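# Give me a 3D structure for the following:
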Amino acid sequence: MNTTQHTLIILAILLMAAALLLVGAALLARAWRLKRNLATVEQKIAAHDRPSAAPDIQTPGWRDRLMALSANWIDTPVGRQFVAEEDRHLLDQCGVNDLRGKSLFFVARIVLAIGFSVLGLLLFAREGWLSVLLILFFGIALGYMLPKWVMQRVAIKRQRSAAEELPLLIDLLRLLQGVGLSVDQSLHVIENEFSNVLKVLGEELAIAGRQYSTGRSREQSMRRFSTVFDNEDLHAVSRLLVQVEHHGGAVQEPLKQFSERIREQRKLDMKERVGKLTVKMTGVMVLTLLPGLLVITGGMGFLAVIRALSKMGANI
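Okay, here's the model as predicted:
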């Protein structure tokens, strides 16, 4: 295959990608126009119902338009392939599982998959269909998985933060319950007064509080809090709060025992990490300190043996 044929293949692939983008853009534009028309009708109806109200219509920017277009695809079969249930749970763990977060995740996957494929074809394409297919495969796969890898790192960081904040949350709950506040009042105080300390758990408690204020039961509002980070201790705390809400009773002693158990578990985990670190440092010490130690302790002896052997060779 000569250079001209290779160039024509790349151009054909680029034209096909451009055609697919145009078709998708046309469909998204049509959906956006329908949504805009519906919003305009709703605004007119609202203005007719309130004639004294001044109109407040802002022209959306290109980012808002892009978010609106991608939001129309989130719950379609294509959107559920790009933002699956596992990805939505991952976005929950990152604290961005709203319409904007899902739309950004959806757009990032599409843009990166197409961008990496085109960039790979322009930089690394060789003669033959096999190289083109490999570049397309790895470009699409890398663009599809890169946003998920980034979100996984953010989710792991938030999980660690939640585990570190849990003992403080339990102590605050025990203290507030000890002064006579109810569960609802205690959670409200933690949300408003300690959000700068409990950055992750405070945000989750705020979401649970908003759900509870809209009419959901305590069990329903705490379901996300207990399952979002896949942490058994958080699940146990939420279950304890639900039981106290339903049946009442003293909660200071169970919270105290629970806090002591968590701190003891953290001590055991720290000892395990120190033990693993000691084993790893043994190999480092053998590779770095042992040669220097041998030179210091046995260097003079080796030199004496070498000099003696050299003198014996000179005498012979």
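
# alpha carbons only for contacts and neighbour counts from here, please
Noted.

# how close does P254 sit to F106?
Distance of P254 to F106, given as CA to CA, to the nearest Å: 44 Å.

# before we move on, what about H89?
From H89 to F106 the distance is 14 Å (CA to CA).

# and if you look at S226?
27 Å.

# same thing with G143?
11 Å.

# before we move on, what about L133?
Distance of L133 to F106, computed by CA to CA: 24 Å.

# Of the two, which one has the most company?
F106 (23 against 14; other CA atoms under 10 Å).

# Please name every helix or strand in contact with the one helix or strand G313 maps to.
Assigned by DSSP states H and E, G313 belongs to helix 252-315. Packed against helix 252-315 by the contact rule (3 or more CA pairs under 8 Å, 6 or more residues apart in numbering; DSSP states H and E) you find helix 129-178.

# switch the cut-off to 10 Å
In this structure, helix 252-315 packs against helix 129-178, helix 232-247, with contacts taken as 3 or more CA pairs under 10 Å, 6 or more residues apart in numbering; DSSP states H and E.

# Tell me the secondary structure of G79, please.
With DSSP: H, G, I helix; E, B strand; the rest coil as the basis, G79 sits in helix.

# Now that it has come up, it's in contact with L104, right?
No: when contacts are counted by CA atoms under 10 Å, G79 is not listed as touching L104 (11.9 Å).

# Identify the contacts common to those two.
Residues touching both G79 and L104 by CA atoms under 10 Å, 6 or more residues apart in numbering: 70-71.

# mind checking which helix or strand A206 is in?
Going by DSSP H and E, A206 is in helix 199-213.

# for comparison, sequence B:
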Amino acid sequence: MVVAVVALVAGLALLANEAVRHVRQRRVESRVIDRALQLPSTSGTTDAETEHEEHGWQVVVRWLDLLGKRFERSRLGQALITPEDRMLLGQINRNTGEGRAVFLGLRLALAMAVPLPVLLWQAPSGFRAFVVFIGAAAFGLIAPKFALSAWAQRLRKRADSELPLLIDLLRLLQGVGFSVDQSLQMVADRFQEAMPLLSREVGDANALYLRGRSRMQSLHRLCEFDNDGLKTLVQILVQVHEHGGAVQEPLRQFGDRLREQRKLRMKEQSGKLSVKMTVVMMLTLIPALMVVLAGPAVISLIASMTKLQGH
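Now for the predicted structure:
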């Protein structure tokens, strides 16, 4: 166990030393470039302010980015960044080179850092130490993926809950004479409080469209949420944008069908909930009911047996 702990500490120290060296080198290079490009009015910026801006979580993110890029092209990195991970990163809008590198670096860092406190706390020996080390490393490797899945699932639920309002707003804006582009721009600009997630995604899609992307390419982010309603809405908007025509009636029919599907889903969930509540009632209500109903009879029986024993 001592050998494993020493090897682990040595590996972490080497990685940390190399990461800090690279971070400092990049920081010096960025300072030189900034000093060469900065205006005379901003030349009074001190190094202390730059140091203050790069403290905290930014240094951690840089270190994770460096660690992930070091192993991203290796077989280990390709095995840890699966197509499912790319899909989940896309759902949280982090499927970029930096996002994948930070995710990979976080998995590798936790896989190396978690076993050390576990070994010091458990203090196993022999083969049990090896098993604890492997288990702790596996937990550190899998935990970021579970957190990523939970984050993506939460965003999918938010997108699904905001979808009916988005459809109603688009239909309303179409009814007052707005085009598809104007409607999407209005949703991104004016309804950020009502639809925080979808309004931000629509705003990003509008920005991509203004940069030269096609309407289908700009709205592709909405299809990454793995929501059939959003995919159908994107298809409707793309068809109307390419071929023209009125979109108000298709949106009304789509909204009605979506509400019917939600009603059926709610009925299904309520039916499952009643079955689950039956088990809860059997475990909690029936014992209390038996105590209330059978309690007086048991008490009287005990009193009668006490009297018989006294005689």
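
# Please state their TM-score.
The TM-score (TM-score structural alignment, normalised by the length of the second structure) is 0.81; 300 aligned residues with a CA RMSD of 3.3 Å.

# residue range for the helix holding A206 of the first structure in the second structure?
Residues 196-210 of the second structure are matched to helix 199-213 of the first structure when aligned by TM-score structural alignment.

# mind checking what W151 of the second structure lines up with in the first structure?
Using TM-score structural alignment as the criterion, W151 of the second structure maps onto V154 of the first structure.

# Surely that match and Q93 touch.
Yes: V154 of the first structure is within contact range of Q93, at 8.3 Å (criterion: CA under 10 Å).

# Same drill for those two, tell me which one is more crowded.
Higher neighbour count among V154 of the first structure and Q93: Q93, with 25 against 16, using other CA under 10 Å.

# Give the closest residue to that one in space, chain neighbours not counted.
Distances taken as CA to CA, 6 or more residues apart in numbering place A155 nearest to Q93 of the first structure, at 5.3 Å, with adjacent residues excluded.

# repeat for A137 of the second structure
Spatial nearest neighbour of A137 of the second structure, excluding adjacent residues (CA to CA, 6+ apart): A111 at 4.3 Å.

# ok, now which ones touch the residue lying closest to Q78 of the second structure once chain neighbours are set aside?
Excluding the flanking residues, the one nearest Q78 of the second structure by CA to CA, 6+ apart is E72, at 6.5 Å. Contact analysis of E72 of the second structure by CA under 10 Å, 6+ apart lists 65-66, 78-81, 97, 100-101, 104-105.

# so can I have CSV of those showing secondary structure and distance to S270 of the second structure?
Compiled in CSV, those are given as follows (DSSP: H, G, I helix; E, B strand; the rest coil; distance: CA to CA, whole Å):
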residue, secondary structure, distance to S270 of the second structure
D65, helix, 45
L66, helix, 49
Q78, helix, 43
A79, helix, 41
L80, helix, 39
I81, coil, 38
G97, helix, 43
R100, helix, 40
A101, helix, 43
L104, helix, 40
G105, helix, 43
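
# Looking at those, which is nearest A205 of the second structure?
G97 (19.7 Å; CA to CA).

# what's the offset of stretch 74-84 of the first structure from the middle of its chain?
18 Å (CA atoms, centre = their mean, to the nearest Å).

# my bad, should have said stretch 267-279 of the second structure
Centroid separation for stretch 267-279 of the second structure versus its chain: 28 Å, with CA atoms, centre = their mean.

# In the first structure, which residues correspond to it?
The alignment of stretch 267-279 of the second structure onto the first structure (TM-score structural alignment) covers residues 271-283.

# and G24 of the first structure, helix, strand or coil?
helix.

# so how many other residues sit close to the aligned residue in the second structure for it?
Using TM-score structural alignment, the partner of G24 of the first structure in the second structure is L15. Residues lying near L15 of the second structure (other CA under 10 Å) number 15.

# got the angle between the helix holding A206 of the first structure and helix 129-178?
If you take axes from the mean of the first three to the mean of the last three CA atoms, to 10 degrees, helix 199-213 of the first structure sits at 70 degrees to helix 129-178.

# same for helix 199-213 of the first structure, what does it pack against?
By 3+ CA pairs under 10 Å, 6+ apart, helix 199-213 of the first structure packs against helix 85-94, helix 129-178, helix 183-193, helix 218-221, helix 223-227.

# now those helices in TSV, with distance to D233 of the first structure?
Shown next, in TSV, are these (distance: least, CA to CA, whole Å):
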stretch	distance to D233 of the first structure
helix 85-94	16
helix 129-178	8
helix 183-193	17
helix 218-221	16
helix 223-227	8
